[in-house]
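1. pasted the sequence and its predicted model underneath.
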Amino acid sequence: MIPGPIDPPARLLMGPGPIAAYPSVLEALGAPLVGQYDPFMTATMNETQELYRAVWATANEATMLVDGTSRAGIEAAMVSLIRPGDRVLVPVFGRFGHLLAEIAERAMAEVHTIEVPWGQVFPVSVIEEAIVRVKPTLLALVQGDTSTTMLQPLDEVGAICAAHGVLFYSDTTASLGGNAFEADAWGLDAATAGLQKCLGGPPGSAPITLSERAVEVIRSRGRVEAGIREEGDPEATDFVRSNYFDLGMIMDYWGPRRLNHHTEATSMLYAARECARVILLEGRDAVIERHRMAGEAMLAGVRALGFVTFGDLSHKMTNVVAVEIPDGVPGDEARGAMLTDFGIEIGTSFGPLHGRVWRIGTMGYNARQDAVTTTLAALEEVLARYGVSVPAGGGVDAALDVYRA
């Protein structure tokens, strides 16, 4: 039997991502396709590059998209910047630091990690000490890790990396658009993101920006295309060990030469363009402030419901909070009740926090007052159902107090 047309249920996605896309982004996804070298297509690519330069706060010419989810951008950055045997330093404060370390290992790097307990971030002095000790070629550092909800300060790290000749890469998948990020002012050599969190789009496109220094590193490497070695000694082995994720080739595709590399994901290009356009229309700082306000309201609301929050709140991302699951409440069952009875999704967690916390997001299109209060009202009902004593309307009232202040 052939199924009917796709018909997803109505959901309010209030977890750590993905989230509901802005309505205009969904409209953009349905726009007509054009040919890969149609003047409209190349103009749209140019517009998208310029929009994301503003989102990243950079003048980097090499600002573009990698077709694939946020992990595609991460992998493209790391396999293109890392030569086999390079020392790579990864400060780990959650699940996604472990991911960066794994990808660096797959790129044949000599990987060094430092760790802090989940719920904390690194003092900049600890990162500097590790750089001096390890002498890495590349520092790979997550900005916001949704597994712990923590936001790692980056503003002083770039200067330290520059002083020691270290490339500085950051994964901003969970943070870009809802938290401050200044690619040029903070000295980033490479940064990647995804659409499905604060940028307010669907997963499937990974914005990336590269400094001139990073571009030089990538351009200095050989390439293999159609089995023929190019750029350098034909016996050389210093080429990027991926065709799809070779940023040198992707830059040629997005640059004025428009050298064919892959077929651009046209609908995702439209969506990524619209995500950036929406943010800049509202104002980059205004969007960050909207995320801060929604995050503060949700935090006040869950505290009023009696939840114990997880982690160092002075370093919490604006767009997600982790709360301890109350004693006696079956975590997965209660999350299921939120989804089944109210159409609201909140998140579980990973590793040492699995079964211990829920993660509640307020990001992108859902960083708004009605989404916050609706979620808190549903949480109150579900908690009461499992015997937790909660003040009637307490969560909603506390959130509204934040908005009214």
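-> Nice, thanks for sending it over. Numbers count the residues shown, from 1 in each chain.
2. could you use CA atoms for every contact and neighbour count after this?
-> Fine.
3. center of the chain - which residue?
-> With distances taken as Cα atoms, centre = their mean, Thr173 lies nearest the centre of the chain, 0.9 Å away.
4. gap between that one and Arg11?
-> 22 Å (Cα to Cα, to the nearest Å).
5. please apply the same query to Ala378.
-> Distance from Ala378 to Arg11, counting by Cα to Cα: 13 Å.
6. now do Ile208
-> Where Arg11 is concerned, Ile208 sits at a distance of 29 Å (Cα to Cα).
7. following element in sequence after the lengthiest helix in the chain, please.
-> Counting by DSSP state H, the longest helix found in the chain is helix 284-304. Toward the C-terminus, helix 284-304 is succeeded by strand 320-324 as the next helix or strand (DSSP states H and E).
8. buried sites along the helix or strand just after that following strand?
-> Using DSSP H and E, the helix or strand that follows strand 320-324 in sequence is helix 331-342. By 16 or more other Cα atoms under 10 Å, the buried positions in helix 331-342 come out as Gly331, Ala334, Arg335, Gly336, Ala337, Met338, Leu339, Phe342.
9. use this one as the comparison:
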Amino acid sequence: MHPVNPPARLLMGPGPITADPRVLRALSTPLVGQYDPWMTSAMNDTQELYRGVFGTANEATVLVDGTSRAGIEAVLVSLLAPGDRVLVPVFGRFGHLLAEIAGRAGAEVHTIETAWGQVFTPTAIEDAIVRVRPKVLAIVQGDTSTTMNQPLDELGAICERHGVLFYTDATATVGGNPLEVDAWGIDAVSAGLQKCLGGPSGSAPVTVSPRATAVLDERRSVEAGIREPGDDVADEPIRSNYLDLAMILDYWGPRRLNHHTEAASMLYAANECARILLDEGVEQAIARHELAGRAMLQGVQALGLGVFGDVAHKMHNVVAVEIPSDVVGDQVRASMLDDHGIEIGTSFGPLHGKVWRIGTMGYNARKDTVVTTLAALEHALRRAGHAVPHGGGVDAALDLYRDSTVSGAPVGVPA
């Protein structure tokens, strides 16, 4: 048995990432009871902070206690009754996850797919909506398995035109890529702390529009015995207790109806993640992520490495680097970890063993981490017998930072 004393690591994979020290300090602060007036105030403050993070006025903005997958499941199991149709456009591993969760909720799942490394056009999604006539469109904004960022800004109007609820999983994008919930007409969003928000996994911020809340209210009235389930499958009660979003909203709402014991430490962490982002400014944080991502992209390209996918639709915060044919990808990753203490990722499915995924997000979206990772990657490649330009990656990244007017570091951290 060993004490909890993790090794020093620089987490530069697709997430989780190195948590901001301010968030770690928040995690260590004293616990307070869930109905203490101070805790009630902290919950209210956290809701308001995440309205700013999401770009929404939604009253129904809360935390789901659990990892980002708990937030996904809470939204889908609560909005979708058995037999409801859901359309899931799949462009990577996490689209398949949305389809699986919706299927477990009893929904009639319809998918459309595009090649990994590509995204969907609004026309393709609208054509599928017309054909399927779903209750919910469920789509990932940024899929870290492919590093692609699906444009969402036109989808809200399409969904409204056809009477469809619009849900997106923004776990990998919020805080580092544009996301405007109200302006884009998104009805439900779930996220996580462990990527661009710079925190640990374990809390899932969720926001729900009045239109989606009305659906939850209909199902809540069945659970409360206000009316009996009818022939409409939408009248069936939600098939989860812990992830019943209607009950979670009651817990966070003015009545504070008992549902679960709030994970106080994770609430503190989530509060601080949002506060850090808003202190920096959402637009500034997005610009910082864009700069760090572009520096990493140009750095790996300067090392002579290829990049997977449509770079025009790449997320700011992750790049998929094609593994050279003359090296073993996992051996290079092991060298990065063992010799430099830096973690980078592999990928799933058709990309497993073909790309490394390198993240620049949250607290790690800054110049020193980009340069350190590129230097370590160059060294690991050379040790594996792959020829690379000496200092090429580092020079390319530093040149970009030198020519940029955007700050390369989060608030409180030197560029």
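-> On my side now, so go ahead. Quick caveat, the model's predicted, so the values are computed rather than measured.
10. if I line the two up, what does the residue nearest to the centre of structure 1 land on in structure 2?
-> Counting by TM-score structural alignment, Thr173 of structure 1 corresponds to Thr171 in structure 2.
11. give the contact list for the nearest residue to that match once chain neighbours are set aside.
-> In this structure, Thr171 of structure 2 finds its nearest non-sequential neighbour in Ala191, 3.8 Å apart by Cα to Cα, 6 or more residues apart in numbering. Neighbouring residues of Ala191 of structure 2 by Cα atoms under 8 Å, 6 or more residues apart in numbering: Ser68, Gly71, Ile72, Asp169, Ala170, Thr171, Ala172, Val174, Ala204, Pro205, Val206.
12. what do we get in structure 1 for Ala191 of structure 2?
-> Alignment note (TM-score structural alignment): Ala191 of structure 2 maps to Ala193 of structure 1.
13. nearest residue to whatever residue of structure 2 lines up with Arg284 of structure 1 other than its sequence neighbours?
-> Under the alignment defined by TM-score structural alignment, Arg284 of structure 1 is paired with Val282 of structure 2. Closest residue in space to Val282 of structure 2, ignoring its immediate chain neighbours: Gly175 at 6.6 Å, by Cα to Cα, 6+ apart.
14. and that neighbour, how many neighbours?
-> Residues within reach of Gly175 of structure 2, counting by other Cα atoms under 10 Å, total 29.
15. and for the one 10 residues further on?
-> Residues near Gly185 of structure 2, counting by other Cα under 10 Å, number 22.
16. hmm, Leu152 and it touching each other?
-> No. Gly185 of structure 2 lies out of contact with Leu152 (Cα atoms under 8 Å); the separation is 9.3 Å.
17. check which helix or strand covers the closest residue to Ile160 of structure 1 other than its chain neighbours.
-> Nearest residue to Ile160 of structure 1, sequence neighbours excluded (Cα to Cα, 6+ apart): Glu128, at 6.6 Å. Assigned by DSSP H and E, Glu128 of structure 1 falls within helix 124-134.
18. beyond that helix, next helix or strand please.
-> Following helix 124-134 of structure 1 in sequence, per DSSP H and E, is strand 138-142.
19. which residue numbers in structure 2 does the helix or strand that that following strand is followed by align to?
-> Downstream of strand 138-142 of structure 1, the first helix or strand assigned by DSSP H and E is strand 144-145. The aligned range for strand 144-145 of structure 1 in structure 2 is 142-143, by TM-score structural alignment.
20. now swap in stretch 5-23 of structure 1 and tell me
-> So stretch 5-23 of structure 1 sits over residues 3-21 in structure 2, by TM-score structural alignment.
21. distance between the ends of that stretch?
-> End-to-end distance of stretch 3-21 of structure 2 (Cα to Cα): 21 Å.
22. please compute how far it lies from its chain's middle.
-> From the chain centre to the centre of stretch 3-21 of structure 2 is a distance of 17 Å (Cα atoms, centre = their mean, to the nearest Å).
23. going by distance to Ile250 of structure 1, which of the buried residues of helix 331-342 of structure 1 wins?
-> Leu339 (40.3 Å; Cα to Cα).
24. and that closest one, what's its match in structure 2?
-> Using TM-score structural alignment, Leu339 of structure 1 sits opposite Leu337 in structure 2.
25. its match against Glu343, yeah?
-> Yes. Using Cα under 8 Å, Leu337 of structure 2 is in contact with Glu343, at 5.4 Å.
26. distance of the nearest residue to Gly395 of structure 1 once chain neighbours are set aside from Ile360 of structure 1?
-> In space, and not counting its chain neighbours, Gly395 of structure 1 is closest to Gly301: 3.9 Å by Cα to Cα, 6+ apart. Shown here: Gly301 of structure 1 relative to Ile360 of structure 1, a distance of 11 Å by Cα to Cα.
27. now the corresponding residue of structure 2 for Val302 of structure 1, nearest residue through space, not along the chain?
-> Superposed on structure 2 with TM-score structural alignment, Val302 of structure 1 falls opposite Val300. Nearest residue to Val300 of structure 2, sequence neighbours excluded (Cα to Cα, 6+ apart): Gly393, at 5.7 Å.
28. repeat for Val307 of structure 2
-> Val321 (4.7 Å).
29. the one you found -> structure 1?
-> With TM-score structural alignment as the criterion, Val321 of structure 2 matches Val323.
30. list the contacts of that match.
-> Val302, Phe307, Val308, Thr309, Phe310, Val357, Trp358, Arg359, Ile360.
31. please indicate which of those are buried?
-> Among those, those classed as buried by neighbour count (16+ other Cα under 10 Å) are Val302, Phe307, Thr309, Phe310, Val357, Trp358, Arg359, Ile360.
32. distance of the third one from Arg303 of structure 1?
-> By that I understand Thr309 of structure 1. For Thr309 of structure 1, the distance to Arg303 of structure 1 equals 7 Å [Cα to Cα].
33. centre of the chain versus stretch 116-133 of structure 1, how much separation?
-> That offset, for stretch 116-133 of structure 1, works out to 21 Å (Cα atoms, centre = their mean).
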